[in-house]
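Colleague: Provided below for reference: sequence and predicted model.
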Amino acid sequence: MALSIQLPTPQGLADYTLRGQPLARPPAGLKFNRIAYSAAHVVADPLAAVDPWLTAAVDWDATIAYRQHLWSLGLGVAEAMDTAQRGMGLDWPTSLELIRRSLDAARDHPGAFVASGCGTDHLDIDSVKSVDDVIRGYEEQMAAIEKLGGKLIIMASRALARVAKSPADYERVYGRILSQAKQPVVLHWLGPMFDPALAGYWGSDDADAAMDTALAVIAVHPAKVDGIKISLLDKDKEIAMRRRLPAGVRMYTGDDFNYAELIAGDGWGSAPTHGQSDALLGIFDAIAPAASAGLGALAQGDLERFHAILGPTVPLSRHIFAAPTRFYKTGVVFMAWLNGHQKHFSMVGGQQSTRSLQHLAELFRLADAANVLEQPELAVQRMRALLAVHGIA
């Protein structure tokens, strides 16, 4: 019997009948021909006696269990990134504890891989007066993560965006950091749609000029750069940049609007890294089984099945990452709740309130259309509970 639910629309309540078919779990040991990181969310502790806008209370067991779920699907974990609400509820001490716990858990999962966000978010931004202050901030987090044995993702710095006066300041900061890194790092270029405080990153509001600066940094230290993740939501910019990367330096797509075609690639150039993107995506948290199945099909040379699986997830992702894009974490956690990976729909920082009921209702419909409601009956039950909280019996 088909499942139905009444959902709000701009015109009022309307019946919705679920049509999606949950994907079969991919087989264990699935091999990919792309590196694929899922930027993973954190599960809040809704029972903690704290002010959720001011103090991050994390349910560590549920948070690590979700990472184990991602590893079991063959995905890596990009830890303590913006998907984990870094800078939007998750502070540096809690981030470091998250990194420590994630690295410890990964040791129990052969083949699991983790890369961890290293930034400057522990600095009092009003006290940062120079790029030297930014360098010291990066070095402090680098030392803490590398002491744990962690691989670094050098996150974009709000402090650097604030004090840098020219592209040369970016070259100086990144040159210093890369020269000290113990193993190749992933650079992270997050556009202002994700964080308005990062406008003008790499020393210019012009994306092409900014790209030139980032590429110049990489060209000086190619052996210290595993790859660069760019999140500009502009596939043409990503393709242009990956074609200019040194051979062997990867482009990790962060384009949650166009990831399927960017991962599939265009085969351009003699180096594989110039004609395809690897992945470091927040949306992979929300669609993990589909991401795994699609990447498995791609590795087997079945491009048609890859697109058949991931294509329907793109409208869902574009909705989750719709402006204001920085609030996409709410949709990611909502999906985890609908799919039974956590017991509640609450977030650190109270961020569950950043999206409207209309937005979440449309997300539910798109998730069904994308075949990523893993337990449809549970999803309907939980959606009805949310509607009741909003006064819809």
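Modeller: That came through, no problem. Model, not experiment: these values are computed from the prediction. Numbering: from 1, shown residues only.
Colleague: contacts and neighbour counts: CA atoms only from here.
Modeller: Fine.
Colleague: what are the ranges of the helices in the stretch 101-250 of the chain?
Modeller: 131-147, 158-163, 167-180, 207-220, 235-242 (DSSP state H, counting those that start in this stretch).
Colleague: please identify the deepest-packed of those helices.
Modeller: Most buried of those, by mean neighbour count (mean count of other CA atoms under 10 Å): helix 158-163, with a mean of 22.
Colleague: here's the one I want to compare it with:
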Amino acid sequence: MTVRLPGAGGTLRTYEPRAGATAYSVGSSPLVSRTVFSAAHVVADPYADTTPDGLAAVDWDATLAFRRHLWAHGLGVAEAMDTAQRGMGLDWAGAAELIRRSAAEAKAVGGRIACGAGTDQLTQPGADLEAVKAAYEEQLAHVEDCGAQAILMASRALVAAARGPEDYLDLYGHLLRQAREPVILHWLGPMFDPALEGYWGSTDLDAATETFLKVITEHPDKVDGIKVSLLDAQREIDLRRRLPGGVRCYTGDDFNYPELIAGDDQGFSHALLGIFDPLGPLAAEAVRVLDTGDTKGFRATLDPTVALSRHLFEAPTRFYKTGVVLLAWLAGHQSHFTMVGGLQSARSLPHLARAYELADGLGLFPDPALAEARMKSLLTVYGVAQ
């Protein structure tokens, strides 16, 4: 069987899918050498009568089933993050319900979970610092009341309200002092969200790094780790070498994650990655290889996935979620390719076709015939006869 895929310049080419999938073990030994979170997507309700700017309609059963899939392979779940379309279709009310349900499910199955706390209930511009603080406090309390670890997400409202680095130091210091357990701090770069340009009080990344580090060094007992999503491997390496003892670096670099997780003679990064949504089983197998001390085997397993990740996260990077959900549909984790906010339309057909080809080449689809049939149905809707 072959698939006709669109390529550059409106041309069509013939692709022959692989014959079989790679088998990944479920319920095997836990990951020990690295702490690994997959930032998980949400599954939309395809039958909801909604609009792109309406309230998010979530298929809760399918959404939770996908999290059980990740936990079964030994991964932690990073919940209600940008991969779950926070600020791009999922509002705070939806995120709060997602956190509540996922935290309860994590407790039931013994899965690790950390959840994003931000300020996205502030839907009108012009919020002052007190309003930003109150919004963070509300979300932090909700996450902790649900029994999950908190991830303090970067805030669009804080960028707009802050007058300089001192405001970041004051606000984060306040939040960390009241956190019940150590949190993860998230530095999300503007390539993921343009509204976060100038976070930590400066567009100069060196200056911003100093402010970020000062927050951590002043409260090391309240910071479990940092998630860095700047797509700059050397900057992450330099930053992690300056962290206080006991503070982890969780890479959020979807371009350079194999080398950052493997590390060097001065340290390594743990992982909190959106690409580990579609790569979950393969990523877990790679880390188990690393657990044996086989760094070369780890790299041999994970390095081939980088081409897919770089494709999904290509500019404009914030639309990577579309490819993630496409692959979940093709892999059989959900019955449709519908996204909250209508975001399934955010990538072109050639982009989606290349994502299918790269994922198939990696053996990511448990049922390659199902993936082929679904891809053909999508292509037919776009007018590409098969």
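Modeller: On my side now, so go ahead. On a predicted model such as this, the values are computed, not experimentally measured, just so you know.
Colleague: TM-score for these two?
Modeller: Comparison of the two superposed chains (TM-score structural alignment, normalised by the length of the second structure) gives a TM-score of 0.97, and 383 aligned residues with a CA RMSD of 1.2 Å.
Colleague: tabulate the helices of the stretch 101-250 of the first structure (TSV), appending distance to Gly119 of the first structure.
Modeller: Output for the helices of the stretch 101-250 of the first structure, formatted as TSV (distance: least, CA to CA, whole Å):
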stretch	distance to Gly119 of the first structure
helix 131-147	6
helix 158-163	9
helix 167-180	11
helix 207-220	17
helix 235-242	23
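Colleague: first-to-last residue distance for stretch 24-41 of the second structure?
Modeller: 21 Å (CA to CA, to the nearest Å).
Colleague: how about it: buried residues?
Modeller: Tyr24, Leu31, Arg34, Thr35, Val36, Phe37, Ser38, Ala39, Ala40, His41 (16 or more other CA atoms under 10 Å).
Colleague: closest to Thr301 of the second structure among these?
Modeller: Among these, Tyr24 lies closest to Thr301 of the second structure (CA to CA), at 12.4 Å.
Colleague: separation between the closest one and Leu70 of the second structure?
Modeller: 12 Å.
Colleague: hey, what's in contact with both of these two?
Modeller: Pro281 (CA atoms under 8 Å, 6 or more residues apart in numbering).
Colleague: out of the helices of the stretch 101-250 of the first structure, flag the one nearest Leu75 of the first structure.
Modeller: So among the helices of the stretch 101-250 of the first structure, helix 131-147 is nearest, using CA to CA, at 20.9 Å.
Colleague: so what touches that closest one?
Modeller: Counting by CA under 8 Å, 6+ apart, 96, 99, 116, 118-120, 122-123, 128, 151-152, 159-160, 163-164, 169, 173, 176-177, 181-182 sit against helix 131-147 of the first structure.
Colleague: which part of the second structure matches that helix?
Modeller: Residue correspondence for helix 131-147 of the first structure in the second structure, counting by TM-score structural alignment: residues 129-145.
Colleague: compare that stretch with the first structure and give me the mean distance after superposition.
Modeller: Here the mean offset of stretch 129-145 of the second structure against the first structure after fitting is 1.3 Å, by mean CA distance after the TM-score superposition for the first structure.
Colleague: now that stretch, how far from the chain's geometric center?
Modeller: From the chain centre to the centre of stretch 129-145 of the second structure is a distance of 22 Å (CA atoms, centre = their mean, to the nearest Å).
Colleague: do stretch 174-189 of the second structure as well
Modeller: Worked out by CA atoms, centre = their mean, stretch 174-189 of the second structure lies 18 Å from the chain centre.
Colleague: and that stretch, which stretch of the first structure?
Modeller: Going by TM-score structural alignment, stretch 174-189 of the second structure sits over residues 176-191 in the first structure.
Colleague: please apply the same query to stretch 317-335 of the second structure.
Modeller: The aligned range for stretch 317-335 of the second structure is 325-343, by TM-score structural alignment.
Colleague: for that stretch, measure first residue to last.
Modeller: 25 Å.
Colleague: how about residues contacting that stretch?
Modeller: Stretch 325-343 of the first structure has contacts (CA under 8 Å, 6+ apart) with 41, 43, 62, 66, 83-85, 193-195, 282-283, 285-286, 320-322, 344-345, 347, 351-355, 360, 363, 373-375, 378-379, 382-383.
Colleague: and if you look at stretch 47-62 of the first structure?
Modeller: With CA under 8 Å, 6+ apart, stretch 47-62 of the first structure has contacts from 42-46, 89-91, 94, 341-342, 348-350.
Colleague: so what's the most centrally placed residue in the first structure closest to, chain neighbours aside?
Modeller: Centroid check for the first structure by CA atoms, centre = their mean gives Gly282 as the closest residue, at 2.5 Å. Using CA to CA, 6 or more residues apart in numbering and skipping residues adjacent in sequence, the residue nearest Gly282 of the first structure is Ala39, 4.7 Å away.
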